[in-house]
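A.B. asks: Just a sequence and a predicted model for now, questions to come.
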Amino acid sequence: MKVQPDTPGVDDPGEGRRIGIDVGTVRIGVARSDREARLATPVETIKRVTGFKDRDGQDIERMLQLIAENEAVEVVVGLPRDLRGNGSKSVKHAKEIAFRIRRRSDVPVRMADERLTTVAAAQSLRMSGVSEKAGRSVIDQAAAVEILQSWLDGRLNYLKEN
């Protein structure tokens, strides 16, 4: 099944902070952009609590809190796909978190292609001297930064061309 991500810049809300989210089965990495929507930085790793049939847990509450605190104008959730563009089992998790945020917030939620972001994040951490063991606690944040930075770059390219 082909899964299509959203396109950066389409229905753009304008300047303002974006929140990037990397959804895992155990942890959720969160990143944010600057107000000019040019640079993504890590924020925190949230322990995953909410499952498919659970009521919203503290993980959803914390994400909503971060969206509000940062006055975010857009939320970008990573859409896990394989190299052929097919959805993995993790797609359901990402879509579920996006749905729960949409349901409780007026901020637009976009799904962004996250192919190879965890690989790129792990490589970046290694290159900066962070050991694999130490990197486990921040890998999800680093992946969220990769997802969000890719979105921000795509957004800027889209806005330049249109």
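C.D. replies: Arrived safely, thanks for sending. A quick note: this is a predicted structure, and the numbers were derived from the prediction, not measured. Numbering: from 1, shown residues only.

A.B. asks: Please count neighbours and contacts with C-alpha atoms only from this point.
C.D. replies: Noted.

A.B. asks: Which stretches in this structure count as strands?
C.D. replies: Secondary structure of the chain (DSSP state E): strands at 18-23, 27-33, 40-47, 74-79, 109-113.

A.B. asks: Run the chain-centre distance for the second one.
C.D. replies: In other words, strand 27-33. How far strand 27-33 lies from its chain's middle: 6 Å, per C-alpha atoms, centre = their mean, to the nearest Å.

A.B. asks: take a look at this one as well, against the first:
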Amino acid sequence: MKYLGIDYGRVRVGTAVSDEEGKIAFPKSVLKNTGVSALADAMARLAGAEAALEIVLGLPRAVPGMDASLRDEIQHLADIIKKQYQIPVSFQDEFFTTRIAEEHSAKNADASAAALILQSFLDRQSKVL
């Protein structure tokens, strides 16, 4: 099964795709965040173009004292994707993925962060199966 991974940001959104077997994640592209509805539409189109059957969204950890609005935005985006486009959405902890990606590839950090998020999800799935 093929997956689409997303590293959500208020300005840029990194994307990644898995191989057909759902074992390896690859950075794909960076989208400009022009609003949640437009972003949901772009993600649904990308999922269709890539034949991805599920979208994996990176979700920041809930930390006491931290602004929860980013988590709320991501969960709202997931709700739109599920309701309007009927695409299954899963969440994966994105703890430090952008920082790790920047250390390895500043040029394409957002897409690389999406690949790290997706790879973590795929690794977790393979342990469950």
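C.D. replies: Everything's here; your move. All values reported here derive from a predicted model rather than from experimental measurement.

A.B. asks: Drop the TM-score for these two in here.
C.D. replies: Overlay of the two chains. TM-score (TM-score structural alignment, normalised by the length of structure 2): 0.89; 128 aligned residues with a C-alpha RMSD of 1.8 Å.

A.B. asks: Compare the strands of structure 1 and give me the one nearest Met127 of structure 1.
C.D. replies: Each of the strands of structure 1 has some distance to Met127 of structure 1 by C-alpha to C-alpha; the shortest is strand 40-47, at 16.8 Å.

A.B. asks: Report all helices and strands that that closest one contacts.
C.D. replies: Contact partners of strand 40-47 of structure 1 among helices and strands, from 3 or more C-alpha pairs under 8 Å, 6 or more residues apart in numbering; DSSP states H and E: strand 27-33, helix 58-69, helix 139-161.

A.B. asks: Stretch 90-103 of structure 1 corresponds to what range in structure 2?
C.D. replies: Mapped onto structure 2 using TM-score structural alignment, stretch 90-103 of structure 1 covers residues 70-83.

A.B. asks: residues in contact with the most centrally placed residue in structure 1?
C.D. replies: Centroid check for structure 1 by C-alpha atoms, centre = their mean gives Ile21 as the closest residue, at 2.4 Å. Residues counted as contacts of Ile21 of structure 1 (C-alpha atoms under 8 Å, 6 or more residues apart in numbering) are 28-31, 75-78, 144, 147-148.

A.B. asks: Matching it against structure 2, which residue comes up?
C.D. replies: Under TM-score structural alignment, Ile21 of structure 1 pairs with Ile6 in structure 2.

A.B. asks: repeat for Gln65 of structure 1
C.D. replies: Aligning on TM-score structural alignment places Gln65 of structure 1 opposite Arg45 in structure 2.
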